[in-house]
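# model the following, please.
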Amino acid sequence: MEFKGRVVDIARNWKTGRFRITFEAEEDISKQVESTTDKLLTITAKLFRRKRSLDANAYAWVLMQKIAEAVKSDKWPVYLDMLGRYGVFTHIIVRPGVVDRVIAEWRTVKNLGEVTVSGQTGIQLQCYFGSSTYDTKEMSVFIEGIVSECHELGIETATPEELERMKREWGVSL
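Presented below is the predicted three-dimensional model:
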């Protein structure tokens, strides 16, 4: 069962100490509820995030293809370069022997070098998430970076008005 909703009440059973959480669904989930009644469930509640639009993704790839043509490259290396410049990342510290395995699991990784934490030596990596995981705000920032690269190369992009319209459709205002 998956649905969009809100927590409307939290109570604690004074005998058992267990919590009871009441959700209010934004949609009709009656069929889903019927199939799960009296069954043990794994429950996950996370903040709702708008997913970026497929139009946003398509536009990003069109622009990266234009950049690739302008610099006589392929769009995949351009994509990886754009991730490194405008993408979302996290820092992790790994054992020196697994650096190559970690790099193989991420779209783009910058090796920031050796660090020592609590007497243990590791390698700090800046790991970039693929754009398919971006929400609308992250995708908007990514596309704005790509658009700025296009302008530097003299590549035509959507007008500022068209970009604003697209952002409104993606649910983002920057």
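
# rest of the way, CA atoms for contacts and neighbours
Fine.

# okay, buried residues for the helix or strand harbouring Val141 please.
Using DSSP states H and E, Val141 maps to helix 136-152. Neighbour counts over helix 136-152 (16 or more other Cα atoms under 10 Å) mark 136-143, 145-147, 149-150 as buried.

# also this sequence, please, to line up against the first:
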Amino acid sequence: MKFTGKLKEPIIDFATRRLTILFEPQEDFTQAYEELKDCEKLSLEIKRYRRKRSLDANAYYWVLLGKFAKAISLSNPEAHNLMLCRYGQPEIFEGKAVYMTIPDTEEAERKVRNATDYHLQPTSQIREGNDGITYRTYKLLRGSHTYDSAEMARLIDGLITSCKEVGMPDAAIATPDEKRLLKERYGVDIG
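Have a look, this model is predicted:
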């Protein structure tokens, strides 16, 4: 069960020094309460609310990405990784971006460009390992399926810019209805 809402002022029992947290859900909590009220122990996760991206935005992105990939003679995974490298979001653990090194070879670079299970952004950092092999450092990027609506809007906006840079006409980028929808829902202006 997932609910959105607001935290209210906590209640502190001064005798036991224990804290009671009050949560005001926006949705109807009646059924959930009835199911859970007799449970001795519950698990609860509280995090900042972020509006999820729309499936419309996701569908639009993948259709346009296919057109872009065809226009520049890349596979869809190559084009998607290119967009993530330009406009994507880093994977963050404990407040820090995640980096990894892999051999700096054409084969490794080809695998990274075509990867679908992971997304890596090459950096300029190259070093020689103790084994005599040259390694390149890559930044780990989040998959676009994890993006909220603002992050997805940035990715779509970047894809649209890239489409225009390669000379794709506006009509191939979006229909008038798609333009209106993208502007209204995501603040993306195609022009």
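
# and the TM-score between them?
With the length set by TM-score structural alignment, normalised by the length of structure 1, the two chains reach a TM-score of 0.78; 161 aligned residues with a Cα RMSD of 2.9 Å.

# ok, back up a step: read off where the helix holding Val141 of structure 1 ends up in structure 2.
Using TM-score structural alignment, helix 136-152 of structure 1 lines up with residues 149-165 of structure 2.

# do you know how far the residue positioned nearest the centre of structure 1 is from Glu164 of structure 1?
Closest residue to the average C-alpha location of structure 1: Tyr134 at 2.7 Å, with Cα atoms, centre = their mean. Noted for Tyr134 of structure 1: a distance of 19 Å to Glu164 of structure 1, by Cα to Cα, to the nearest Å.

# and for Gln126 of structure 1?
31 Å.

# neighbour count: those two, which is higher?
Between Gln126 of structure 1 and Glu164, counting by other Cα atoms under 10 Å, Gln126 is the more crowded of the two (18 against 15).

# what do we get in structure 2 for that one?
Counting by TM-score structural alignment, the partner of Gln126 of structure 1 is Lys139.

# correct me if wrong, but that match is in a helix.
No: assigned with DSSP: H, G, I helix; E, B strand; the rest coil, Lys139 of structure 2 falls outside any helix and is strand.

# who's in contact with it?
Pro90, Ala97, Val98, Tyr99, Met100, Leu120, Gln121, Pro122, Thr123 (Cα atoms under 8 Å, 6 or more residues apart in numbering).

# any chance you could list what contacts stretch 139-157 of structure 1?
52, 56-57, 60, 63-64, 66-67, 70, 82-83, 85-87, 131, 167, 172.

# rerun that using 10 Å as the cut-off
51-53, 56-57, 59-64, 66-67, 70-71, 78-79, 82-83, 85-88, 131-134, 136-138, 158, 163, 166-167, 170-174 (Cα atoms under 10 Å, 6 or more residues apart in numbering).

# derive a PyMOL selection command for the buried subset of the residues you listed.
Buried residues among these (16+ other Cα under 10 Å), as a PyMOL selection:
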select buried, resi 51+52+53+56+57+59+60+61+63+64+66+67+78+79+82+83+86+87+88+131+134+136+137+138+163+166+167+170+171+172
